[in-house]
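J.: here is a sequence together with a model predicted from it:
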Amino acid sequence: MLNLKTGKAFRRLNGDKSTVPDPNFIPKVEGEVLLKRKEDGPTEPINFSVDGIAISPDGNILYYCPLSSRNLYSIETELLRNRSIPDEVLSSYVKNLGEKGASDGLISDAKGTVYAGDYENNSIRTILLDGTMKTIAHDPRILWPDTLSIGPDKYLYFIANQLNRQADYHYGKDLREKPYRLFRIKIDELPAPTK
């Protein structure tokens, strides 16, 4: 948490099961298990903590997900700001909204729909306010979708960063193909307002 007026920051839910890698998570990307494959060492699983974040249009709900997980979580921002609530108690207020696919990027629109990349399935998914999840884009070129943004033109923009093709996952050989791609999808919704 960062107070933009004072510049003071503090951590919440540090080490909580909703913010750390799922120990049973084994991602498959482009048909193979994604592991760290260093040039000079043994393979090991990827273990990335919370990475994707989005906020509801009214600023009252924070959505988040660890990169090494398929689950989407949420919590009321008022609870996060209340420093008198210890993390072990705060954890009981976290909601697991279910599996939405493995995501790097998240964003929400002005109506509260959350958009998530699904890097295992080369897809973009939506999570509606009623919890309904659906795929809105699927294409083999959507290699590790990330950095989601909604423009005033009512398009969802995102990149394919090809993270799974980086050298760390292929014994030192970088397999990414350039130029990198920027995609857009017409969603007919404005971005969530910022305050």
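T.: Ah, there it is.
J.: contacts and neighbour counts: CA atoms only from here.
T.: Will do.
J.: in three-state terms, label the one residue sitting closest to the centre of the chain for me.
T.: Centroid check for the chain by C-alpha atoms, centre = their mean gives G52 as the closest residue, at 2.7 Å. Three-state call for G52 (DSSP: H, G, I helix; E, B strand; the rest coil): strand.
J.: okay, now the one to match up with it:
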Amino acid sequence: MKTALFLMAALLVSCSSTSSSTPAASSASEPTTLSVAAESRTMIWNGVAVEGGRVFVSGPLWTGSKGPSVAVLDKAGQPQPYPDAAWNEAGRNPAQSFVNVNAIHRDGQGHLWVIDAGVSGFGGPPVPSGPKAVEIDLGTNEVVRVYPFDARVAGPGSYVDDIRFHGRRGYLTDAGRPGIIVLDLDSGAARRVLDGHPSVTAPSNRPVVVDGQIVRAPDGSPLCVNADPLEVSPDGKYLYYAPLHGPWSRIETRWLDDASLNPADLAAKVEPWADLPPTGGTAMMANGDLYFGDLAANAIKRRAADGTITTVIQDARLHWVDAPDIDADGFIWLPTPQMDRVALFQGGTAKIELPVRLYRLRIK
């Protein structure tokens, strides 16, 4: 939905911790096996980012998570509020605290971005000043800028989901009110594009299936999540994106950046890209390889730049892998929040199997 997800307002759309282990250090001699990097009985994390030996995790509070919204794992494996306790104080001024964080993402420039859907709770509308992107300097551990999304960008039904970058533009998906958000990182101006376009809208004929069961929204209908996973091609030419269910589309970033294009002309620039299965999250390498979680198969798969798809690992422990991250040492980090097992989708009784684990796997 991450990834992720991200599910909240998206789930309104119908189709008809305490960690107890220490984050493992990267080692070139480690075998290519799935290993537990951290685990928690309180924090339900759906996102991870790894940089400079530090492991950051995040998760929306509506899942039932009792930990901070964003945390860094200390040497004892304990999640510590990040960038500080104030930003993780629920109920505080939503312009200066996290409301419901859906994703975290490194920008390659030493900054961590936190994407806050800003919704009050499952099914609730965005709270005033809630939806935002928060940019944190990983060197100083300080928030350097907050990019708020007003009601014109993240209005009723919106669930701002995740972000990717090219140049001085950020591109975000809206998993609730289907569309793409283009953010100017200099001016802070944001605008919606491809509103309601089929490429960002959950299809009615591709249900999300996990462990052989269709995942259903609280009203009993098949779960539908609109624009969710996204990546920018290594050369920055294309934005790849999809509803959680797939299929994927692409559009050149130059067209997204051109505010003079009218909606019809921009829509005409969308192209089919890849018919991938429902996924909780993706990560793309510099060579164009796309790693994605196949929810139905409990697997991590790789789509090579030539379109070839291979299974990297299939394991029952990889139940709803959400937004992963690939670190500088060649490991992919895999959060497993078990989103389909949260109380919202289980008649009010959570079926999450604790502890929630963060896995990692060497891929290069």
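T.: Structure's in. What do you need? As the structure is a computational prediction, the values presented were derived from the model and not from experiment.
J.: circling back: ok, the counterpart of the residue nearest to the centre of structure 1 in structure 2 to D116 of structure 2 distance?
T.: Using TM-score structural alignment, the equivalent of G52 of structure 1 in structure 2 is P229. Distance, P229 of structure 2 to D116 of structure 2, by C-alpha to C-alpha, to the nearest Å: 16 Å.
J.: and what of R106 of structure 2?
T.: Counting by C-alpha to C-alpha - R106 of structure 2 and D116 of structure 2 are separated by 15 Å.
J.: those two: which has the busier surroundings?
T.: D116 (30 against 21; other C-alpha atoms under 10 Å).
J.: surely that one and N102 touch.
T.: Yes. Using C-alpha atoms under 8 Å as the test, D116 of structure 2 is close enough to N102 to be in contact (5.9 Å).
J.: identify the contacts common to the two.
T.: 160-161 (C-alpha atoms under 8 Å, 6 or more residues apart in numbering).
J.: pretty sure F345 of structure 2 sits against I214.
T.: No. F345 of structure 2 lies out of contact with I214 (C-alpha under 8 Å); the separation is 10.8 Å.
J.: ok, now which ones touch the counterpart of L34 of structure 1 in structure 2?
T.: Aligned counterpart of L34 of structure 1 in structure 2: V215 (TM-score structural alignment). V215 of structure 2 makes contact with 207-209, 222-223, 340, 345, according to C-alpha under 8 Å, 6+ apart.
J.: 6 Å instead, please
T.: 208-209, 223 (C-alpha atoms under 6 Å, 6 or more residues apart in numbering).
J.: dump these to a markdown table, plus secondary structure and neighbour count.
T.: A markdown table is the format used below for the contacts of V215 of structure 2 (DSSP: H, G, I helix; E, B strand; the rest coil; neighbours: other C-alpha atoms under 10 Å):
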| residue | secondary structure | neighbour count |
| --- | --- | --- |
| V208 | coil | 23 |
| V209 | strand | 20 |
| L223 | strand | 27 |
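J.: list which of those residues are still in contact in structure 1.
T.: Retained in structure 1: 208-209, out of the contacts of V215 of structure 2 (criterion both residues aligned by TM-score structural alignment, their matches' C-alpha atoms under 6 Å).
J.: out of the contacts of V215 of structure 2, which one sits closest to A242 of structure 2?
T.: Using C-alpha to C-alpha, V208 is the member of the contacts of V215 of structure 2 that sits closest to A242 of structure 2, with 13.7 Å.
J.: neighbour-wise, which of F345 and I214 of structure 2 wins?
T.: Set side by side, F345 of structure 2 and I214 show more neighbours around F345, with 21 against 16, by other C-alpha under 10 Å.
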